[in-house]
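1. Based on what follows, work out the 3D shape:
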Amino acid sequence: MVYEIVTSLYQGQTARVEGRSAEGTWWWILLPGLQAHCWVAGSTVQVSGDTAGVTIYEAPPTPVPACWAWNPQQQQNVCTSPCPPDAQPGGACSP
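-> Sure, this is the predicted structure:
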C-alpha cells in the first residue's frame, strides 16, 4: 500500500521546498496556490537552491490495507482493516 495521490505538478511548475525525508529521497513541498503540503519523490523533480538547512520530517506511516472479508454475522463480505489472515483474495477497499 502506498500513500494516496493528492495532486500533480506540471513540468516546469515550481513549488517551495519546506522539508525533506531523513534519507533525502523525498521532499515536503508547499503546493502552489493551495496552501497545503505533500510529499514528492526526489527522483521526479529537480531541486534548485541551497537545501542544506531544510527541516527533516518523518513521514507518517502508510495506511493499513483493507480487504473484503466474509462476516458470518452479516452473511456478507465487509470491508475490513487490517486484512484478517483467512481473508480471500479480492479487491482492495476503504473502510
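2. For the rest of this, base every contact and every neighbour count on C-alpha atoms.
-> Will do.
3. which helices and strands does the host helix or strand of Ala69 pack with?
-> Assigned by DSSP states H and E, Ala69 belongs to strand 67-71. Judged by 3 or more C-alpha pairs under 8 Å, 6 or more residues apart in numbering; DSSP states H and E, strand 67-71 is in contact with strand 76-80.
4. to compare against the first, here's another:
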Amino acid sequence: MTVDFAAETPNESSAEASYETSGEPNGETSTIYTVYLSAAEELIEHIRAADVLNLGFRVESYLVSPDDAPDTTQTEFEFTLLNELPVRVEERD
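-> Predicted coordinates for the structure are as follows:
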C-alpha cells in the first residue's frame, strides 16, 4: 500500500469524491474508534493495521499552533477506524 501526503491542503472548490457504504441502514459506517496523532509514522502504522484487518478508515489533517511557539504550526492527524470499507461512488457529468 502506498500513502502519499499532499504538500498543501486542496482548496474547497476542488472536486471531492463521494463515498457510500452498504452496511448501515442510514448509509453511514459505524466508528470503531478515533485517535489523534502528531506523527506521520504513527498514522501510517494505523493505516497499515486497518488495511490488514480489511477495515475502513478516515484521515483528516489540520494545522496546530503550539502554545509555546504561536508563530509556528505543525500538522496533526485525526484517524477514525470504521467497521467496513467505504465504497467509492463515481459521479458522472
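5. What does the TM-score come to for these two?
-> TM-score for the superposed chains, counting by TM-score structural alignment, normalised by the length of the second structure: 0.23, backed by 42 aligned residues with a C-alpha RMSD of 4.6 Å.
6. Identify each buried residue in the strand holding Ala69 of the first structure, please.
-> Buried positions in strand 67-71 of the first structure, judged by neighbour count with 16 or more other C-alpha atoms under 10 Å: Cys67, Trp68, Ala69, Trp70.
7. Let's have the residues you listed in CSV, adding distance to Arg20 of the first structure.
-> Output for the buried residues of strand 67-71 of the first structure, formatted as CSV (distance: C-alpha to C-alpha, whole Å):
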residue, distance to Arg20 of the first structure
Cys67, 32
Trp68, 36
Ala69, 38
Trp70, 42
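8. nearest to Ile29 of the first structure, of these?
-> Among these, Cys67 lies closest to Ile29 of the first structure (C-alpha to C-alpha), at 31.6 Å.
9. does that closest one really touch Asn77, like I thought?
-> No. Cys67 of the first structure is beyond contact range of Asn77, at 9.3 Å (criterion: C-alpha atoms under 8 Å).
10. Could you report the neighbour count for Phe79 of the second structure?
-> By the criterion of other C-alpha atoms under 10 Å, Phe79 of the second structure has 19 neighbours.
11. Are we agreed that it is in a strand?
-> Yes. Per DSSP: H, G, I helix; E, B strand; the rest coil, Phe79 of the second structure lies within a strand segment.
12. Quick check, it in contact with Ala50.
-> No. Phe79 of the second structure is beyond contact range of Ala50, at 10.5 Å (criterion: C-alpha under 8 Å).
13. Give me the common contacts of those two.
-> Phe57 (C-alpha atoms under 8 Å, 6 or more residues apart in numbering).
14. circling back: now the two most distant members of the buried residues of strand 67-71 of the first structure.
-> Cys67 and Trp70, at 10.0 Å, using C-alpha to C-alpha across the buried residues of strand 67-71 of the first structure.
15. relative orientation of the strand holding Ala69 of the first structure and strand 76-80 in degrees?
-> 140 degrees (axes from the mean of the first three to the mean of the last three C-alpha atoms, to 10 degrees).
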